[in-house]
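[1] need a structure here:
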Amino acid sequence: MNPSPQTISIGAVGLAIIGFVGLLGVGLVQQASVADRSTAARLQPAAPAFTLPTFDGEVLTLAQYRGRPVVVNFWASWCPPCRAEAPVLERIWETYREAGVLVVGVDIQDVEADARAFLQEHTITYPNVRDAEGTTTAAYRVSGLPAIFLIAGDGTMARRKMGPITEPELVAWVDELLAGDTPSAASPS
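    The predicted model follows:
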């Protein structure tokens, strides 16, 4: 038994509507994701604590740097924007470490040998840790790479951004924090 042309037309219209609604939903999700990634969100909650192993066999805890601003960068060796961002983070570390600013890299979803090669290739000297279990990544709600967080000396989250950050943008964040004009101290915008 062959379906009638009317049945085929109704089915085609139904499929077209389902497809349109699906595309609309995907578009809205992507638009929200792009907005979140392109705009640095101002936050004030406490930064999630973490204790993770470094690539040198030591253990680094966020709490040991209480009182100092900390730039936390989530990265992976297979992430092209992370590769582009690595020299920026190294320059921030070299420029601001005398002012007490710490940069910490958090390697995620990576093969350890590849991560070590990445650090060597980019001549990274700031501390880097491995989040092999993904618990710190989940606590920070990292939804894409790279992801960067600026933590104030009091342990509150001053800024965050999912996606690549430019050097001028990161310099402005750090300068703002060092000047005491932090989002947690500033009036809401």
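[2] use CA for all of it now, contacts and neighbours both
    Will do.
[3] now the strands for this protein?
    Here the chain has its strands, by DSSP state E, at 41-42, 51-53, 59-61, 70-75, 102-107, 128-130, 147-151, 157-162.
[4] Make a markdown table from these and add mean neighbour count to it.
    Formatted as a markdown table, the strands of the chain follow (neighbours: other C-alpha atoms under 10 Å):
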| stretch | mean neighbour count |
| --- | --- |
| strand 41-42 | 16 |
| strand 51-53 | 17 |
| strand 59-61 | 14 |
| strand 70-75 | 24 |
| strand 102-107 | 23 |
| strand 128-130 | 23 |
| strand 147-151 | 25 |
| strand 157-162 | 24 |
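[5] Before we compare anything, build this one as well:
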Amino acid sequence: MTDMAPALKQPMPRRMNPVVMAIIMIIPLFVVLGLGLALIEANRAQITNGPAPDFQLKTYDGEDFILSQQLGKIVVINFWASWCGPCRSEAADLNALWDEYRGRGVVMIGVGYLDNEDKALDFIKEFGVQYLTGHDAGSLITRTYGVSKVPETYVIDQLGNIAYYVPGTITADQLRPVLDRLIAQ
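    Just a heads-up that it's a prediction; the model follows:
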């Protein structure tokens, strides 16, 4: 006769509460997302002094603007967008400054930020923008300078260094003394 041991009853595995399971799955997702955003912000460090990073921009007039070819001149770089309210409010001052300083060794370049070309051209026409401006295709220039919102304005001195930086709207009254000081040097 064979001795048969009674079959051991295996306990049924407990099902995990769906809410607990969702939390366990979501927490790592938020950790990874948070680390990714922190890394993006770290790479978007604002450049506010030192040598100005070189860039090339195809203007709406079809010219190639290359910052490093402007050595010996003062360069005003304005990051803007047609959908930006503050950009609209500073447009008249920037035009006035361009008219006032363009024959005095000052170059102005507008860098379009996350904009539709047709709307950007409408903005240029509406505000009578006369200085060079172009679209930052692929946002390479804005990323290089750490621009995360517009407007932002940089003034580059004759040696290619950042001499002045304004996050937000700029006025002629703010910019005029900076340009005069650099011209006098």
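[6] returning to what we had before: could you dump the strands of structure 1 into CSV and include distance to Gly11 of structure 1?
    Below are these laid out as CSV (distance: least, C-alpha to C-alpha, whole Å):
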stretch, distance to Gly11 of structure 1
strand 41-42, 44
strand 51-53, 55
strand 59-61, 59
strand 70-75, 46
strand 102-107, 49
strand 128-130, 52
strand 147-151, 44
strand 157-162, 41
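[7] mind checking which of those strands is nearest Gly27 of structure 1?
    Across these, Gly27 of structure 1 has its closest neighbour in strand 157-162 (18.4 Å, C-alpha to C-alpha).
[8] Kindly list the longest helix within structure 2.
    Longest helix in structure 2, counting residues (DSSP state H): helix 18-43.
[9] hang on, the earlier thing: list just the one of the strands of structure 1 that sits closest to Val34 of structure 1.
    strand 157-162 (9.2 Å).
[10] mean offset of the closest one relative to structure 2 (after superposition)
    By mean C-alpha distance after the TM-score superposition for structure 1, the fitted strand 157-162 of structure 1 averages 0.7 Å away from its aligned residues in structure 2.
[11] So which elements touch that strand?
    Counting contacts by 3 or more C-alpha pairs under 8 Å, 6 or more residues apart in numbering; DSSP states H and E, strand 157-162 of structure 1 is packed against helix 5-38, strand 41-42, strand 147-151.
[12] Which residue of structure 2 is paired with Phe120 of structure 1 in the alignment?
    For residue 120 of structure 1 the amino acid is Gln, not Phe. Using TM-score structural alignment, the equivalent of Gln120 of structure 1 in structure 2 is Lys125.
[13] Translate Leu57 of structure 2 into the numbering of structure 1.
    Alignment note (TM-score structural alignment): Leu57 of structure 2 maps to Leu52 of structure 1.
[14] right, and that match touches Thr61 too?
    Yes - with contact defined as C-alpha atoms under 8 Å, Leu52 of structure 1 counts as touching Thr61 (6.5 Å).
[15] circling back to that earlier point, output the helices and strands packed on strand 157-162 of structure 1 in JSON lines; the columns should cover distance to Leu178 of structure 1.
    Formatted as JSON lines, these follow (distance: least, C-alpha to C-alpha, whole Å):
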{"stretch": "helix 5-38", "distance to Leu178 of structure 1": "23"}
{"stretch": "strand 41-42", "distance to Leu178 of structure 1": "16"}
{"stretch": "strand 147-151", "distance to Leu178 of structure 1": "11"}
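[16] nearest to Arg97 of structure 1, of those?
    With respect to Arg97 of structure 1, and counting by C-alpha to C-alpha, the nearest of those is strand 147-151 at 14.2 Å.
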